[in-house]
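*Asks:* can you look at this prediction? I've put the sequence above it.
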Amino acid sequence: MNDQPILLILMIAVGLYTFNLWREDCKNAQAGKPSPSALPGATPASAKACIIAALGALVILIAETWGELRLGLSDQQSKITVLFGIYTLIAAFIEELIFRGFIVIENKGRALRWAGVAMASVLFAALHPFLWKWEDGVFAWTFSAKGWFSTAAVFASSLWFYTVRFASFNPHRSLLPCIVAHATKNMGVILIKGAQGFVVGLF
């Protein structure tokens, strides 16, 4: 998507619009007037919950970066533009709303909830294009050590984001700590790519 700036700008705009709707629902919940049609997880969360969520995401990112360096995979990173980097920060919200918001099993017991978390995390990881690509209308598998490693890192991240959603330090099941964790990890990826020379151009 690096080479499709118009599409990226459109998706950023849609993401910001949806985030504003979620934020308004969250403000109503904080005011004690929750909307019956509120978006999932539009509830308040403490600063402590957000900090714990972000720190966990950073631990995963550090482990991922260390692993890439140890395995000699860091030079196989994809290149991104600044615009694409901005999109990934907005995508953090959209992905959290879809996966940690809508794709959850509630009120069916802990075993079924975490089975659903595992399956949703497999789907979440598989949707990231590390083991496949779509170019010029052609789909192809791209199995590689880097692809498997990055997919595993995304799977681990998804498990953490779900854990944050249902953790005791997030009693209102707010999506805010999940969003903060996801955006923190994505920002870290952008900074690491920039330091290693994989951010190329504005758009």
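*Replies:* In hand now; what should we look at? Numbers count the residues shown, from 1 in each chain.

*Asks:* when you work out contacts or count neighbours from here on, use the C-alpha atoms and nothing else.
*Replies:* Will do.

*Asks:* just the helices in the chain please.
*Replies:* In the chain, helices defined by DSSP state H lie at 5-30, 47-71, 82-95, 110-127, 145-166, 176-196, listed in chain order.

*Asks:* give me the buried positions along the first one.
*Replies:* I take that to be helix 5-30. Using 16 or more other CA atoms under 10 Å as the burial criterion, the residues of helix 5-30 that qualify are 8, 11-12, 15-16, 18-19, 22-29.

*Asks:* columns distance to F102 on top of the helices of the chain, output as CSV?
*Replies:* Conversion of the helices of the chain to CSV gives the following (distance: least, CA to CA, whole Å):
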stretch, distance to F102
helix 5-30, 13
helix 47-71, 19
helix 82-95, 10
helix 110-127, 11
helix 145-166, 12
helix 176-196, 13
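
*Asks:* ok, and here's another one to check against it:
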Amino acid sequence: MTDSPWLTLALIAGGGYFTFLWWQDFSAQRAGKPNPGALPGATPTTWLAVIVAVLGGLLIVAAETWGELRLGIADEQSQVTVLFCLYTLLAAVIEEIIFRGFIVPAESRGRATLLGGVFAASLVFALAHPFLWSWGDEGLTLNFGTKGWFSTAAVFVSSLWFYYVRFMSANSSRSLLPCFAAHGAKNLAVIIIKAAQGFVVGWF
């Protein structure tokens, strides 16, 4: 996490702004007045799609938590603040717009192209999370321990799930709402578990 509360606040403000823009496009689409330049996936979907997405996200968190306990790496989690927890909830929206919206668009041509794009984007998504690496005063540090590989694999699986709910048949409109719901539910569950284990420290 970032050590600067001001940077975290700036990221929260940016996340809130793009969430607002997406919601405007979504509201216009739902009102029958779609915006030609709308952000991706700003379309309604079914409750079934949202519920399935959330259940899958929670199942991934449960499996990840169980795996950390079995491997004896639960105590190697990073500490976070309440402010950073708020940022992670908004980050779920921004990351979905970027990765599930722009990087692998709904208009991907051909099943092979779509699957290849999903795999490659999920790999980038997983490696972008600082589990196998960290950046500090001494520059780049690589962390190739069990915790680093396990957490990176969990993010990779999560990304595959988020892509699945974007393109599953229950989400025929290719809405990003199931992706937001799955990612947000997963991040919220992680926050609750971290708090229960004593890894949420301070407000900012």
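*Replies:* On my side now, so go ahead. Just so we're clear, the structure is a prediction, and the values are computed from it rather than from any experiment.

*Asks:* show me what Y87 of structure 2 aligns to in structure 1.
*Replies:* For Y87 of structure 2, the equivalent position in structure 1 is taken to be Y87, counting by TM-score structural alignment.

*Asks:* what's the neighbour count on that match?
*Replies:* Y87 of structure 1 has 18 neighbouring residues, counting by other CA atoms under 10 Å.

*Asks:* distance of the nearest residue to it once chain neighbours are set aside from A49 of structure 1?
*Replies:* Taking CA to CA, 6 or more residues apart in numbering, and ignoring the residues beside it in sequence, Y87 of structure 1 has I12 as its nearest neighbour in space, at 5.7 Å. In this structure, I12 of structure 1 and A49 of structure 1 are separated by 26 Å, where distance is defined by CA to CA, to the nearest Å.

*Asks:* and if you look at R100 of structure 1?
*Replies:* R100 of structure 1 sits 16 Å away from A49 of structure 1, going by CA to CA.

*Asks:* the two: who's more crowded?
*Replies:* With other CA under 10 Å as the criterion, R100 of structure 1 and A49 differ in neighbour count, and R100 comes out ahead with 30 against 22.

*Asks:* could you find the closest non-adjacent residue to C26 of structure 1?
*Replies:* Nearest residue to C26 of structure 1 in three dimensions, chain neighbours excluded: A42, at 4.4 Å (CA to CA, 6+ apart).

*Asks:* residues contacting that neighbour?
*Replies:* By CA atoms under 8 Å, 6 or more residues apart in numbering, the contact set of A42 of structure 1 is W22, R23, D25, C26, A29, S174, L175, L176.

*Asks:* on average, how far is stretch 13-21 of structure 1 from the matching bit in structure 2?
*Replies:* Here the mean offset of stretch 13-21 of structure 1 against structure 2 after fitting is 0.7 Å, by mean CA distance after the TM-score superposition for structure 1.

*Asks:* gap between that stretch and the chain center?
*Replies:* Relative to its chain's centre, stretch 13-21 of structure 1 lies at 16 Å (CA atoms, centre = their mean, to the nearest Å).

*Asks:* so what touches that stretch?
*Replies:* Here stretch 13-21 of structure 1 makes contact (CA under 8 Å, 6+ apart) with L39, I90, A91, F93, I94.

*Asks:* stretch 189-198 of structure 1 now?
*Replies:* Residues from elsewhere that reach stretch 189-198 of structure 1, judged by CA under 8 Å, 6+ apart: L61, Q77, S78, K79, I80, G85, V199.

*Asks:* in strands, which of the residues you listed fall?
*Replies:* For those, membership in strands holds for none, with DSSP state E as the criterion.

*Asks:* filter those to the buried ones?
*Replies:* Those of these that meet the buried threshold are L61, I80, G85, V199, by 16+ other CA under 10 Å.
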